[in-house]
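Colleague: Need the 3D shape of this:
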Amino acid sequence: MRLPHSFTSVFFSSLLTGCITVTEGKVEMVQDTKQMAESRISLGLGYLENGNMLKARENLELAIKHAPKYYRAQLSLAHYYEKVDEPKQAELRYKKALKLAPKNGNVLNNYGTFLCKQGKFEIADEYFNRAIEQPHYLLLSSSYENAGLCALKSGDDTKAKHYFERALDYNPYRALSTLQIAQIEIDEKAYSDARIRLMKFHQQYGYRVTSLQLLSRLEAEVGNKALQQRYQNKLDQILTKQDD
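Modeller: Now for the predicted structure:
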C-alpha cells in the first residue's frame, strides 16, 4: 500500500510595498495596482477551489492586467493552468514568476511541485532545496515534505525518509510525513519503530483510516493475527460510519 502523494502549494497574502526610489505618487500607484491584483487573485483562487473555472480564469487574468510584473499574479495563473491540465501554459507562467522573484521560496516550492508532477524529479528536487535555502523562507516543513513526496514518487525511499524527518524537525505535527515514515519503516521491516511511531500518531490524532491500514498491515506481516484483526475491526467501524 502506498499513501497518496499530496503536494503543498503556497498561496498567501503578503505585505505590499512600493519602490522607495521613486516618487510618492508612483509608490502609491504600485501599491494600488498590487492591491487590485490581490483582490482578483483572492477571487480567482476562491472560484478555482469551488470549481468555477471560467470565473477563476477571468479574475486571475485581470490580476495580471492590473500588475503584470507581480509574481503572485503569475503564480496564481500557473496554478489555474495546472488545475485545467495545461502544463505548457502552467510552465510558462511559473517561469515568468521565477523571473520576477527568483529567490522567493513560495515560487521555488510551487515550481518544484509542478516539475515533480511532470516526472522531472531531479530538477524538482533542486527547486525544493533552493526554496529551503532562502534565508527568509518560513515554510521549510512544507518544502521538505514536498521533497520527500517527490523522492518517494521517484522511487528513492532513503532520500524520502530523510526529507520527511527534516519536515518533522521543523514541524512535529505534520501528519502526512509521520505516516510516510511509518510506511517506509514497514517496507524496511523496521516493525518496532513503525509501531511506536503509529502509536504516538494515534495519541495525537486518534484513529485514522490510513494509520489503521498501516498497523493492520504491520501486524499481518509479523504474524500477530489477534492485533491485526483488532485494527482491522477498528478500521471497518470507521469506514462504516463514513458510509452512513
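Colleague: okay, CA-based contacts and neighbour counts for the rest of this
Modeller: Fine.
Colleague: show me the contacts for Glu82.
Modeller: By C-alpha atoms under 8 Å, 6 or more residues apart in numbering, Glu82 lies in contact with Ala90, Phe114.
Colleague: What secondary structure category should be reported for it?
Modeller: helix (DSSP: H, G, I helix; E, B strand; the rest coil).
Colleague: same thing with Ser192?
Modeller: Under three-state DSSP, Ser192 comes out as helix.
Colleague: To check against the first, give me the structure of this:
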Amino acid sequence: MRSLLALTISALALTGCVTENSYDGNDKPVVENKINNTGAARTRIALALEYLSTGNSSQAKYNLERAASFSPDLPEVHYSFAYYYQQVGENVQADKAYQKAIKIDPNDPNTRNNYGVFLCGINEYDRATEQLLKAIEIPSYIRVAESYENLALCAIEFDDFDNAEKYFKSAIKHSSMRASSLISLAALYYAKSDLHKAKEVLLRYENSGRVSSRSLLLSYLVEQRMGHIEKAETTAATILQTYPTSSEAGLIREQQTKRSEFEILRSQYRQAKLNELQASSPAGEVISAPQIHIVKKKKAPATSTSAQNSATKITPVDTGSVLAALNTAAVVVAPLPTSADTTAVTTKQTEKNNDAAAVMSALEIEHTHTKAATTTSAVPSVHLAATPSSQAPANANKPQDGVKIVSFGTATGNQAVANSSQAATPSQAQFNNELTDAEKVVFYQPKRNAAVFAASGYSSAPE
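Modeller: Modelled structure (predicted):
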C-alpha cells in the first residue's frame, strides 16, 4: 500500500513538471513559427532595389536597414547598401560598404564583380580589373561571361582597346550566344575600321536567329563604310519599318548617325591613337594637317637595243683595208676521189694565223658606253684562218684560208669563174687575180658508176 501511494505521488509530481502549449478546450498543440532571417533579409533587399529604381530613395534605405536587422552578416545586405550609396553619389560610403562585404566573405564572386564595376565608375581602372579578375577566378562563380564583358567595357572607358577585344572574346567563349558581347565586339571592330571582322561577328549574331535595332544599325554603318549602298539602304528600311519608335530609327530618319554609340566609339578610338602619336612624338605635338613635300622620282629610261646602239659610237670599217690586211682567204680544191664507194666530202680547216696585229689595226671601234650584261655591236665578226705552211706563198705576212670546196652538178669551172669575175667589185677582182691556179675553185661534173647499179639489181634503162 505504501509502495502504491509513493508511486502515485511520484506520477503526480512528474506530470506537474510538463507544460503543454495548447488551446483551451482543444488538444491541438500550438506550432511556433520561426522566422527565416536570411529569406526575410533578401525580401527586404528586393523591395529596396525596386524602390530605388523608381527614385524612392527613402523607402529603399528603410528596407535595406530592415534587411540588415534580419541578417547583419549577409554579404548581400552590405553590397546592396553599397549600390544604394553609389546611386545617391556617396562614393566613400559605397566603398566602405563593399569592403565590409568582402571582409565578411572574401570568396563571394558577386561582391567582387559589383565592387569592380563600382571602381571602374570612379576611375579606378587597375583596382577594378583586380576585383573583376578575382571574381572570375572563384570556381563557384557562374556569371563569368558577364564579368569578362564588364572588364571589356571598363577597358574601353580607359582606351585600352587591345585588352577590350581580348575580354570580349573571352566572354563569347564562355557564352557563345551572348548578344551584348557579340554586338560590342562587332562595334569594336568597326571602331578599328576592321569592317570584314565586324561583318563576320554580326553575321554570327544574325545566324543565331536574333535581330535587334542595335545590331541592324551597326550593320547599316558597316555596309555603308564598305561601299555596299544597296545593302545599307535595305537595312535602313528594315529598321524604319520594324523598329519605327527606336532611337536607331530616329537617327536614320534624322540622318544623325554620327551621334550613334558606334560612331562615338569610332571617334574615341581615333582620338586615342592620335594621343598615342602625340605622346610618342619628339616634339610632343602632332599636326593634324601637315605640309608634305612630295618629290617625284624620274622614271628610268627604257633599256632597248636601239638606245644601246645609239649610245655606242661605231667607226666605219674600210673593207678594202681589211681585205688588204688579211690577204683574203685561200681556197684549195681537193682532187676527186677515184673510189666509187667514197661519197663523203671532207673539209679541212687550216690553222689560225697568229698575226692578230694586222687585223686589229684595221678594226678600230670606239665605244662610249658599254654594258657588261647585254652589249650589242653593229660590226660583223670576222673569222680568220690561215693556209698551211706547205701551201703558203712566198709572202708569209698575208694570211690565207685553206678551205677545200667540192661541188657537184653545177657549171664548169671556167664558166663559174667568169660569172664571178663579172659580178665582183674592183676590190674582189683584185682578190681573184691574186689567187693561184691551185687556190681557185674548180667545179666537177659527177659521173655515173654503172658497176654500182649493176650490182644492186637496178635497171639502167628508163621506164
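Colleague: TM-score them against each other, please.
Modeller: Counting by TM-score structural alignment, normalised by the length of structure 1, the TM-score of this superposition works out to 0.81. Behind it: 214 aligned residues with a C-alpha RMSD of 1.9 Å.
Colleague: what stretch of structure 1 lies opposite the helix or strand harbouring Ser421 of structure 2 in the alignment?
Modeller: Secondary structure assigned from DSSP states H and E places Ser421 of structure 2 in helix 413-423. Across structure 1, nothing matches helix 413-423 of structure 2 (TM-score structural alignment).
Colleague: Also stretch 44-53 of structure 2?
Modeller: Under TM-score structural alignment, the match for stretch 44-53 of structure 2 is residues 40-49.
Colleague: mean distance, the matching stretch to its aligned residues in structure 2?
Modeller: Here stretch 40-49 of structure 1, set against structure 2 after superposition, deviates by a mean of 2.1 Å using mean C-alpha distance after the TM-score superposition for structure 1.
Colleague: what's in contact with that stretch?
Modeller: Under C-alpha under 8 Å, 6+ apart, the answer for stretch 40-49 of structure 1 is Met53, Lys55, Ala56, Arg57, Glu58, Asn59, Leu60, Leu62, Ala63, Ala73, Ser76, Tyr80.
Colleague: Measure how whichever helix or strand comes after the helix holding Ser421 of structure 2 sits relative to helix 413-423, angle-wise.
Modeller: Once the chain leaves helix 413-423 of structure 2, the next helix or strand it forms, by DSSP H and E, is helix 426-433. Using axes from the mean of the first three to the mean of the last three C-alpha atoms, to 10 degrees, one finds that helix 426-433 of structure 2 and helix 413-423 are set 160 degrees apart in direction.
Colleague: Output the contacting helices and strands for the following helix or strand past helix 426-433 of structure 2.
Modeller: Following helix 426-433 of structure 2 in sequence order, the next helix or strand is helix 450-456 (DSSP H and E). Contacting helix 450-456 of structure 2 under the criterion 3 or more C-alpha pairs under 8 Å, 6 or more residues apart in numbering; DSSP states H and E is no other helix or strand.
Colleague: Which part of structure 1 matches helix 450-456 of structure 2?
Modeller: The counterpart of helix 450-456 of structure 2 in structure 1, using TM-score structural alignment, is absent.
Colleague: Show me which of the contacts of stretch 40-49 of structure 1 are buried.
Modeller: Those of the contacts of stretch 40-49 of structure 1 that meet the buried threshold are Met53, Lys55, Ala56, Arg57, Asn59, Leu60, Leu62, Ala63, Ala73, Ser76, Tyr80, by 16 or more other C-alpha atoms under 10 Å.
Colleague: Is it correct that Asn171 of structure 1 is in contact with Ser141?
Modeller: Yes: applying C-alpha atoms under 8 Å as the test, Asn171 of structure 1 and Ser141 come out as touching, 6.0 Å apart.
Colleague: higher neighbour count, the two?
Modeller: Counted by other C-alpha atoms under 10 Å, Asn171 of structure 1 and Ser141 do not tie: Ser141 has more neighbours, with 23 against 15.
Colleague: Which residue in structure 2 aligns with Asn59 of structure 1?
Modeller: Checking with TM-score structural alignment, Asn59 of structure 1 has Asn63 as its match.
Colleague: in structure 1, which spans are helices?
Modeller: Taking DSSP state H as the criterion, structure 1 carries its helices at 24-49, 53-66, 71-83, 87-100, 105-117, 121-133, 140-154, 157-170, 175-187, 191-205, 209-222, 225-243.
Colleague: how about the aligned partner of Tyr148 of structure 2 in structure 1, what does it touch?
Modeller: Counting by TM-score structural alignment, Tyr148 of structure 2 lines up with Tyr144 in structure 1. Tyr144 of structure 1 makes contacts with Phe128, Ile132, Tyr163, Phe164, Arg166, Ala167, as judged by C-alpha under 8 Å, 6+ apart.
Colleague: Chain neighbours aside, what residue packs nearest to the equivalent of Asn104 of structure 1 over in structure 2?
Modeller: Taking TM-score structural alignment, the alignment pairs Asn104 of structure 1 with Asp108 from structure 2. Of all residues not flanking Asp108 of structure 2 in the chain, Ile102 sits nearest, at 7.3 Å (C-alpha to C-alpha, 6 or more residues apart in numbering).
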